[in-house]
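Asks: turn this into a model:
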Amino acid sequence: MITPRRALVLIGAAVGLALTTLPAQAADIPAPGQIVMSPNMEHVTNVPKPAALTDIHTDMAFQGDYAYVGNYSGFSIYDIKRPKRTSLVSSVVCPGGQMDISVYGDLLIGSVDSSRSNDSCQSQGQSASIKESWEGIRIFDIKDKTNPVYIKSVETNCGSHTHTLVPGKGRDARKNLYIYISSYGPRLEFPDCQTPHDLISVIKVPLANPTAATVVNTPVLFAPDRDTNGDGVPDDGGNPGVPLPYPDGKSATAGCHDITAYPEKDIAAGACMGEGVLMDISDREHPRVTQTVRDDVNFAFWHSATFNNAGTKVIFTDELGGGTRATCNEAIGPNRGANAYYDLAGGQLQFRGYFKIARHQADTENCVAHNGSLIPVKGRDIMVQAWYQGGISVVDFTDSTRPEEIAYFERGPDNTAPALSGGFWSAYYYNGYIYGSDFNLGLDVLRINDPRTNQAKRVKFDMLNAQTQTSYRERGHDH
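Replies: Below you'll find the predicted structure:
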């Protein structure tokens, strides 16, 4: 999602277990709020957004019997021990978008990428051109789920649009947690966010004393004098993109939107506005880019990345239109605002294919590829993913040249909010259930019943931060 400060000119059909790829007609679009889903999906429950949080829901994290859901106004903690009876435990009002969150031990980390008057939960929004403005990350102690305590803030360059937790390596894992801060959209009038912005911030959190968390490095990922298009001329801060109007423009690379780490394999994948990158994170404080890929035909804004369990594939998503456009229609087509699948062979990313949901949405529905996670099925690559008002889709990409949707859930247009401002921000699989964070309608709990995914119900995790991947073998166990 593009926050106001980062706003850029970016440049139900019937289904069985094998879903149709024919485009839906206007008559097939559900009525406002009407639920439609594939026969192998079950809607377990919905927990409305807490009244205390007046803005939209954002990203999620999980630990033990709890789900944590971010909101531009703060965050909430839910008890999911009995998913059918999912209930609100507490909400913390602490405004500052996007409040994408992660959890680790007794810590919750939230990203703030909106300029604030100070780092407190009582702060007011103000222009980033004011020198005293603050943005970065907030750290909360969540040992008492009914009463989280704000313990630390860390200001970062250009704020924190998203962040990625990376545990220390070897013996260091017991001592330190590292946080990679992704941010983008530098402006000359912003004192804390100057061009070129070709770096990320690395925060080190001593686990024995998290209030000592501090920025320890700001590694430059993209050399400002690089020549990405091969014309012999330096790009001056990243590929400038193609300055065409929506939907044909391509974004410049001036920071990363999202980084997904696979710490046990010492790799990470970054979605960095104008390109996707592969990174070596064997030295946690000094991550470095090892390969860059671009798609100047179809990708407008590289938004997020996900590895398969084996670490041999990467799915990149294109957030065409910044999540505020109706891109799931015939005019935009199947290859823009989509997923792109790359195989990782010999340390190199090789493009294999695209996937986009085939169900066309109404012109009032924002719809584009967004956040998702793997469903832990051994021997297959299956992912659940949010598409804003396009709903939630489950895709088998075992053959990355022919990804196939095997389940879906969606509602008709959200008429509880203005047009183009609703739907699912994130959809993640955790311990037998799919959880969806809906902008306006709260937390949805779903279950997929399908022979291709049922074995995943036997895999249990004790934590899930979608941007910090762990292997099924490493983190799960069969019952």
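Asks: CA atoms for contacts and neighbours, from now on please.
Replies: OK.
Asks: contacting residues around the lengthiest strand in the chain?
Replies: Ordering each strand of the chain by length in residues (DSSP state E) puts strand 107-116 first. Residues outside strand 107-116 that contact it (Cα atoms under 8 Å, 6 or more residues apart in numbering): 3-5, 70, 96-103, 123-128, 133-143, 158-163, 183.
Asks: buried ones in that strand?
Replies: Using 16 or more other Cα atoms under 10 Å as the test for burial, strand 107-116 gives 107-116.
Asks: and the next element down the chain from that strand?
Replies: Next helix or strand after strand 107-116 toward the C-terminus (DSSP states H and E): strand 134-141.
Asks: how far out from the middle of the chain is that following strand?
Replies: 18 Å (Cα atoms, centre = their mean, to the nearest Å).
Asks: one more to line up against the first:
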Amino acid sequence: MNTIRRRGRLGVVLAGAAALVVTGLSAPAAAQNDIPDVDEVVHSKNIGHVANLPKEGPFEGQDAFNSDIAFTKGHAIVGNYNGFTIYDVRRPNNPRVVSQVLCPGGQGDVSVSGDLLFVSTDYARTNDSCTSEAAPASNPDSWEGMKVFDISDLANPEYVSAVRTDCGSHTHTMVPAPERGSVLLYVSSYSPAPDLPNCQPPHDKVSIVEVPTERPQDAKLVSEPVLFPEGGNPGDGYSRQTTGCHDLTAYPEKDLMAGACMGDGILVDISDRMNPKVVERVQDNTNFAFWHSATFNNEGTKVVFTDELGGGGMATCNEEVGPERGANGIYDLTGSGDDSELEFRSYYKIPRHQGETENCVAHNGSLIPVEGRDIMVQAWYQGGVSVWEFTDSDKPEEIAYFERGPLSDTENITAGSWSAYYYNGRIYSSDIQKGFDVLHIRDPRTAPANSVRFDEFNAQTQPSYGKGR
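Replies: Next comes the predicted model:
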């Protein structure tokens, strides 16, 4: 965890009362308020746990959080606060470590394009090297931002270049720009302060870094578009003030981006890649504390926004917090261009309560590519992994789940699934403490996804699938 400057790293959501009628599931123990034992694995009948590789080497420690995942050429690249690990998943039931790079800086958000890997650094460091040390963010010479690696040899990644960005890079979103012979990285960061020389208020912008695909060593900051020229949500004591964005998800084929920006959910027109334009903005000051991330459905007619209630370390998957605060928000997208509108339809939260020592929140997930249905797999930290359907925006329901019991039954230790994504027939979960998990869902509703294959997959750069692909 960053002891120099903390910018609201994870997120906390809660499980609501077990009121959803879920088909195809074994009765979850927590429906009777039964919490699994420490490290006990429980799951629905239609999902199997086929592999786990524990954290190893310099990533073994409790503070070395596993974070996001990107996929390329049958390999999963798992970010970590201390760097990243590349796994060969071409035999998904028998994954293996190919390489590991020690390059501390938190939180290690990753994306991939061709032979290039991009890694976010969000904690102030003494310099941009992989041997840097933690530094006060109040030091004007401290560094944080984007790092670029050449992964043409997956067994021997090569550090190529780095670009400093204001307030660092909490997350980033890769958007291909083949017409420019480059890729663009939309960098999200937030929480400026007057005493932080490299993170000054106001910070109502994103940073765009351009990386030439043939000369990645020439990566540079090319634009800093302001998304909230008149300021974002001022905050009201429950909803967070908007001072930047936490996460952006692009749907390049549709020239759209959805942004989760602290106190605001936004829809962005990116037809002019260098000049993104906010065309719709929504707030939920009753139930959303911190807009955390976003996912489009395949048709681009819905957006699922997630909340980050509590900062990621709180036990809020319980009856006390309730079924709406901290949940996913499902919005239908109507109209187009400047006439686009986001219409709220419902909330979704896992229907299992978690223990007092379990941090639990809706976090990173992706679509399961089933044409004609809206199905998503999603990480919930110590709430585990949930597969749920929102084809009917008003009646989301869980299809499958996997979780472990608490890491500890005496203290609240940050743990659980940070990211859970579907890639080429399996679900892959990056567990903060337990390492790399592989799950196999066997359900008629998700079966069509088994035939969909992507060579490269970044959850925040959504591809299309099906007949329109």
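Asks: work out the TM-score between the chains.
Replies: The TM-score (TM-score structural alignment, normalised by the length of the second structure) is 0.93; 455 aligned residues with a Cα RMSD of 2.3 Å.
Asks: before we move on, the earlier item: how big is the offset of the longest strand of the first structure relative to the second structure?
Replies: Its aligned residues in the second structure lie a mean 0.4 Å from strand 107-116 of the first structure after superposition (mean Cα distance after the TM-score superposition for the first structure).
Asks: any idea how far that strand is from the chain center?
Replies: That offset, for strand 107-116 of the first structure, works out to 15 Å (Cα atoms, centre = their mean).
Asks: got the angle between that strand and strand 134-141?
Replies: 160 degrees (axes from the mean of the first three to the mean of the last three Cα atoms, to 10 degrees).
Asks: which residues in the second structure does strand 107-116 of the first structure align to?
Replies: Aligned by TM-score structural alignment, strand 107-116 of the first structure corresponds to residues 116-125 of the second structure.
Asks: now the strands for the stretch 101-250 of the second structure?
Replies: Using DSSP state E, counting those that start in this stretch, the strands assigned to the stretch 101-250 of the second structure run over residues 107-113, 116-125, 143-150, 158-164, 171-177, 182-188, 207-212, 220-223, 247-251.
Asks: in the first structure, what range does the third one match?
Replies: Right, strand 143-150 of the second structure. With TM-score structural alignment as the criterion, strand 143-150 of the second structure aligns to 134-141.
Asks: just the terminal-to-terminal distance for stretch 61-81 of the first structure.
Replies: End-to-end distance of stretch 61-81 of the first structure (Cα to Cα, to the nearest Å): 15 Å.
Asks: got the contact list for it?
Replies: Defining contact as Cα under 8 Å, 6+ apart, one finds that stretch 61-81 of the first structure is touched by 50, 53-60, 86-103, 110, 145, 430, 437, 461-466.
Asks: is there a neighbour count for whatever residue of the second structure lines up with residue 419 of the first structure? I'd like the number.
Replies: Here residue 419 of the first structure is matched to residue 412 in the second structure, going by TM-score structural alignment. Residue 412 of the second structure has 17 neighbours, counted by other Cα atoms under 10 Å.
Asks: ok, now which ones touch residue 412 of the second structure?
Replies: Contacts of residue 412 of the second structure (Cα under 8 Å, 6+ apart): 313-315, 356-359.
Asks: and it, how far from residue 363 of the second structure?
Replies: 18 Å.
Asks: on that earlier part again, show me which of the contacts of stretch 61-81 of the first structure are buried.
Replies: Buried by 16+ other Cα under 10 Å: 50, 53, 55-60, 86-88, 90-103, 110, 145, 430, 437, 461, 463-466, out of the contacts of stretch 61-81 of the first structure.
Asks: residue contacts, residue 394 of the second structure?
Replies: Per Cα under 8 Å, 6+ apart, neighbours of residue 394 of the second structure: 345-346.
Asks: that one maps to what in the first structure?
Replies: Per TM-score structural alignment, residue 394 of the second structure is aligned with residue 401.
Asks: then residue 45 of the second structure?
Replies: Aligned partner of residue 45 of the second structure by TM-score structural alignment: residue 39.
Asks: in this structure its match contacts residue 16, no?
Replies: Yes - the pair residue 39 of the first structure / residue 16 is scored as a contact, 6.7 Å apart, by Cα atoms under 8 Å.
Asks: which of the two has more residues huddled nearby?
Replies: residue 39 (16 against 11).
Asks: mind checking how far that one is from residue 411 of the first structure?
Replies: Where residue 411 of the first structure is concerned, residue 39 of the first structure sits at a distance of 15 Å (Cα to Cα).
Asks: go on, residue 214 of the first structure?
Replies: Taken as Cα to Cα, the span from residue 214 of the first structure to residue 411 of the first structure is 43 Å.
Asks: that older thread, buried subset of the contacts of strand 107-116 of the first structure as a ChimeraX selection?
Replies: ChimeraX command restricting the contacts of strand 107-116 of the first structure to the buried ones, with burial defined by 16+ other Cα under 10 Å:
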select :70,96,97,98,99,100,101,102,103,125,128,133,134,135,136,137,138,139,140,141,142,158,159,160,161,162,163,183
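Asks: what does residue 60 of the first structure align to in the second structure?
Replies: Matched by TM-score structural alignment, residue 60 of the first structure corresponds to residue 69 in the second structure.
Asks: what's the nearest residue to its match if we skip its chain neighbours?
Replies: Take residue 69 of the second structure and drop its neighbours on the chain: the residue closest to it by Cα to Cα, 6 or more residues apart in numbering is residue 78, 4.5 Å away.
Asks: quick check: residue 25 of the second structure touching residue 351?
Replies: No - contact criterion Cα under 8 Å: residue 25 of the second structure and residue 351 do not qualify, at 11.7 Å.
Asks: out of the two, which sits in the more crowded spot?
Replies: residue 351 (25 against 16).
Asks: which residue in the first structure lines up with that one?
Replies: Correspondence of residue 351 of the second structure to the first structure, assessed by TM-score structural alignment: residue 358.
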